[in-house]
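A.B. asks: heads up, no residue letters with this:
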């Protein structure tokens, strides 16, 4: 009988063979960290499933071969990425060719010895940059993307400017505060503020802009979080020419994707005034309009067919979610639907390992930043019922490969 590690090795082999065959048949580049290597593999949905299966098997095989003690060691050190982000090192490395550590140190105002070990760590752990010959730095595919893509830079900056220090203060927050309020967090302690994260960001416009761009980075960076899964995973076409209100929709990137794929939809993007005013509206059409709105106040767009909340409720503790839902009630008509696009809290072993790890990471991140959490289906039903008994049953729609479930709740009142 084959051992578990033999089974995992066979799974990896079979699925990587499927990927290789697909890439060869479609004349697509193979994975590489070279500067001209592909950032994404452009796989079909079937081959994407093979990639996911290989990754999950690799994760488990690595854990088994390392053993329980090694799995306990927190060997991830974010210092290298933090320095690379703060000093914008990627943009200082030439797009072609190489630069010496000494020249790069001068350009970044870092000591050459510190720069060398920081970048060598990034090369080993993060596959950022390369050392084509001793003493010289050149781009890898990842570092070139970091140098040229403002969304990627924002995502990396957000991780360290706002979250990195907050993780270190979460245990202190749990010991200090016992009320579960969104301003009593590791984030608040790390930033020496009594504000919630969102109120803090609103008083720091550059940080708020970075946060907005970072949300797009997280959506694009992991296939399971792509807005395309919402665009394709819900039966928008059957709705016809209806109005969809994208509540907390930031700069409208999800609404633009929906409008492009489903031309009959009329989109309204709602967010706070400063976010709406600063929204990047490139690609908007006459079927997308913007509305300033604080979702704790009464919903101003009455009679819409769909009120969409994508990645909104996970940012708030339960009693705030209930307030937000109650604020929508005066605008609803019989048959109006609340559509929620969020990660679900799920039992152990009910999902592949890599997806479970992503979900657990987000759940703990929500504790760190907002004192909020991910929720089970039963907990979602409890929240809607607590908000108003006229909300119907929460229905789950899950697209294949999606890390975010689509939940639909109809309004059954008058």
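C.D. replies: Thanks, I have the structure now. Values in this document were obtained by computation on a predicted structure and should not be read as measured data. Numbering: from 1, shown residues only.

A.B. asks: all contacts plus neighbour counts: C-alpha atoms, from now on.
C.D. replies: Will do.

A.B. asks: And the strands in the stretch 251-400 of the chain?
C.D. replies: Counting by DSSP state E, counting those that start in this stretch, the stretch 251-400 of the chain has strands at residues 266-271, 288-292, 306-310, 337-342, 395-397.

A.B. asks: after the host helix or strand of residue 229 comes which helix or strand?
C.D. replies: Residue 229 belongs to helix 228-233 when assigned by DSSP states H and E. Along the chain past helix 228-233, the next helix or strand (assigned with DSSP H and E) turns out to be strand 243-247.

A.B. asks: residues making contact with that following strand?
C.D. replies: Residues from elsewhere that reach strand 243-247 (Cα atoms under 8 Å, 6 or more residues apart in numbering): 252, 255, 265-271, 295, 301, 304-310.

A.B. asks: tell me the angle of that strand relative to strand 337-342?
C.D. replies: Inter-element angle recorded for strand 243-247 and strand 337-342: 40 degrees (by axes from the mean of the first three to the mean of the last three Cα atoms, to 10 degrees).

A.B. asks: how much does strand 243-247 deviate in direction from strand 288-292?
C.D. replies: 40 degrees.

A.B. asks: just to revisit the earlier point, tell me which of the strands of the stretch 251-400 of the chain is the most buried.
C.D. replies: Each of those was scored by mean neighbour count; the highest is strand 266-271, a mean of 24, by mean count of other Cα atoms under 10 Å.

A.B. asks: helices and strands around that one, which ones?
C.D. replies: strand 243-247, helix 253-261, strand 288-292 (3 or more Cα pairs under 8 Å, 6 or more residues apart in numbering; DSSP states H and E).

A.B. asks: adding another structure so you can compare the two:
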């Protein structure tokens, strides 16, 4: 028996790193920045290509599998179990706006000054910041003096990624800490209801997470974080690739695109910027629509408002049909929020509004199969067929949906079954990298 499996993993890492370097070379800033470089790089605002995303997933999967292979098992398990400190320390960093304190100060700020600005215990804060710096979030420029780096500067309070971090470290962690208690409470875990979740178990709130948003002051604040966090989450999973990857340009002048449950309309803003010939319609809950109409769109796409290219209409898509007669009904990150029976009803309501040539585009992160299947592109050996850690974000999202709303991510076949059950015909799967686009028709 040889060490060929180790050599194969090293070769995959080398190949993926070379591909990523080539992708950087195609842009205006071909040099990959160091972690200590806080200058904004063009790749920070330009959506990465599908080639880049696939190479990055390969690099993540092969690197993690190589470490798990060569390290003693106890070494790996101890590190995994203690990774809960990542969330705890990040929570301290973001909730106390420490990246804001360090902003624009490349020489750093002493921990005593940071403690003075935040009111936190200096000695304990220094240990937390050093833990973060050891995993490349922040940098310690000299002993006891910390500065932002390429990662931590993304967590200033004005950046939507800070809101996403709060949603994870507060709401999701509330449920994650109660996950085992929830699994062993059969009255909760064996009943598929949106108010029977690990988050309910951990928070003690007895209604669904989304109801908490509307009924409590704490929930209202979390709703604000959640809405902002979607602006940060969309680019990380490659949904922006759909802007270029689907033939929007071929749609005729004035064709209508209805984004159901589209939050503030972040995706439609991207569509409007690139395809201004399309008429856009945004539908979501009343409070979200008010924020979109009065705050988000006037800031992000005022020209769309002036030219009347965007229409806003509040709705509850679990009980109401969308605006009738649209050419495209875009349903993104909605299916994963609901159990099968609710999703089937949502799709039936959309079907009732469709005209004969309408299309439904379902944008979801599709769970790649862990076992080899003939109809799916698998990662190269010796990686796991699904790519291992390179695909772990899909599984993290799956567990997060179980924790918060009792829902789940699905594989391709499971979503096809939902469409069939609603009387729809599956037309095509558009591979967008991490996020897939599934097209259905009447």
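C.D. replies: Now that the structure is in, tell me what you want to look at. Remember, it's a predicted structure, so these values are computed and weren't measured experimentally.

A.B. asks: could the strands of the stretch 251-400 of structure 1 be laid out in TSV, adding distance to residue 216 of structure 1?
C.D. replies: Listed next are the strands of the stretch 251-400 of structure 1 as TSV, based on distance: least, Cα to Cα, whole Å:
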stretch	distance to residue 216 of structure 1
strand 266-271	16
strand 288-292	18
strand 306-310	12
strand 337-342	15
strand 395-397	23
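
A.B. asks: between these, which one is nearest to residue 372 of structure 1?
C.D. replies: strand 337-342 (12.9 Å; Cα to Cα).

A.B. asks: quick check: that closest one aligns to which part of structure 2?
C.D. replies: Residues 359-364 of structure 2 are where strand 337-342 of structure 1 lands when matched by TM-score structural alignment.

A.B. asks: how close does the matching stretch sit to structure 1?
C.D. replies: Superposing on structure 1 and averaging over aligned pairs (mean Cα distance after the TM-score superposition for structure 1), stretch 359-364 of structure 2 comes out at 0.8 Å.

A.B. asks: with structure 2 superposed, average distance for the helix holding residue 229 of structure 1?
C.D. replies: Mean deviation for helix 228-233 of structure 1: 1.5 Å (mean Cα distance after the TM-score superposition for structure 1).

A.B. asks: tell me which residues in that helix are buried?
C.D. replies: Neighbour-count burial for helix 228-233 of structure 1 flags 228-231, 233 (criterion: 16 or more other Cα atoms under 10 Å).

A.B. asks: do the same with stretch 314-324 of structure 2
C.D. replies: Across stretch 314-324 of structure 2, burial judged by 16+ other Cα under 10 Å covers 314-315, 317, 321-323.

A.B. asks: quick one: it to chain centroid distance?
C.D. replies: Relative to its chain's centre, stretch 314-324 of structure 2 lies at 24 Å (Cα atoms, centre = their mean, to the nearest Å).

A.B. asks: Excluding covalently adjacent residues, which one is nearest to residue 421 of structure 2?
C.D. replies: Using Cα to Cα, 6 or more residues apart in numbering and skipping residues adjacent in sequence, the residue nearest residue 421 of structure 2 is residue 344, 6.5 Å away.

A.B. asks: Roughly how far does the aligned partner of residue 264 of structure 1 in structure 2 sit from residue 356 of structure 2?
C.D. replies: In structure 2, residue 264 of structure 1 lines up with residue 277, judged by TM-score structural alignment. Per Cα to Cα, to the nearest Å, residue 277 of structure 2 is found 22 Å from residue 356 of structure 2.

A.B. asks: When these two are compared, which one has more neighbours?
C.D. replies: residue 277 (18 against 11; other Cα atoms under 10 Å).

A.B. asks: and the residue lying closest to that one once chain neighbours are set aside, how many neighbours?
C.D. replies: Spatial nearest neighbour of residue 277 of structure 2, chain neighbours left out: residue 253 (5.2 Å); criterion: Cα to Cα, 6+ apart. A total of 12 residues lie near residue 253 of structure 2 under the criterion other Cα under 10 Å.

A.B. asks: Residue 253 of structure 2 touches residue 276, doesn't it?
C.D. replies: No: if you go by Cα atoms under 8 Å, residue 253 of structure 2 and residue 276 don't touch, sitting 9.0 Å apart.

A.B. asks: corresponding residue for residue 77 of structure 2 in structure 1?
C.D. replies: Alignment note (TM-score structural alignment): residue 77 of structure 2 maps to residue 72 of structure 1.

A.B. asks: An error on my part: the question was meant for residue 203 of structure 2.
C.D. replies: Using TM-score structural alignment, the equivalent of residue 203 of structure 2 in structure 1 is residue 191.

A.B. asks: Now do stretch 241-260 of structure 1: distance from first to last residue.
C.D. replies: Terminal residues of stretch 241-260 of structure 1 lie 14 Å apart, using Cα to Cα.

A.B. asks: Quick check: buried residues in it?
C.D. replies: Buried residues in stretch 241-260 of structure 1, counted by 16+ other Cα under 10 Å: 242-260.

A.B. asks: who's in contact with the residue nearest the centre of structure 2?
C.D. replies: Nearest to the mean C-alpha position of structure 2, by Cα atoms, centre = their mean, lies residue 233 at 3.6 Å. By Cα under 8 Å, 6+ apart, the contact set of residue 233 of structure 2 is 161, 164.

A.B. asks: Confirm that it sits in a helix.
C.D. replies: Yes: counting by DSSP: H, G, I helix; E, B strand; the rest coil, residue 233 of structure 2 is located in a helix.

A.B. asks: Just tell me what it corresponds to in structure 1.
C.D. replies: The alignment partner of residue 233 of structure 2 in structure 1, by TM-score structural alignment, is residue 218.

A.B. asks: for residue 329 of structure 2, same thing?
C.D. replies: Alignment note (TM-score structural alignment): residue 329 of structure 2 maps to residue 307 of structure 1.

A.B. asks: Please look at that match and residue 333 and confirm they touch.
C.D. replies: No: Residue 307 of structure 1 is not in contact with residue 333 according to Cα under 8 Å; the separation is 11.5 Å.

A.B. asks: Does residue 214 of structure 1 lie in a helix or a strand, and which?
C.D. replies: For residue 214 of structure 1, the element it lies in under DSSP H and E is helix 205-221.

A.B. asks: How far away from the center of its chain is that helix?
C.D. replies: For helix 205-221 of structure 1, the distance to the chain centre is 9 Å (Cα atoms, centre = their mean).

A.B. asks: try stretch 73-80 of structure 2
C.D. replies: Distance of stretch 73-80 of structure 2 from the chain centroid (Cα atoms, centre = their mean) equals 27 Å.
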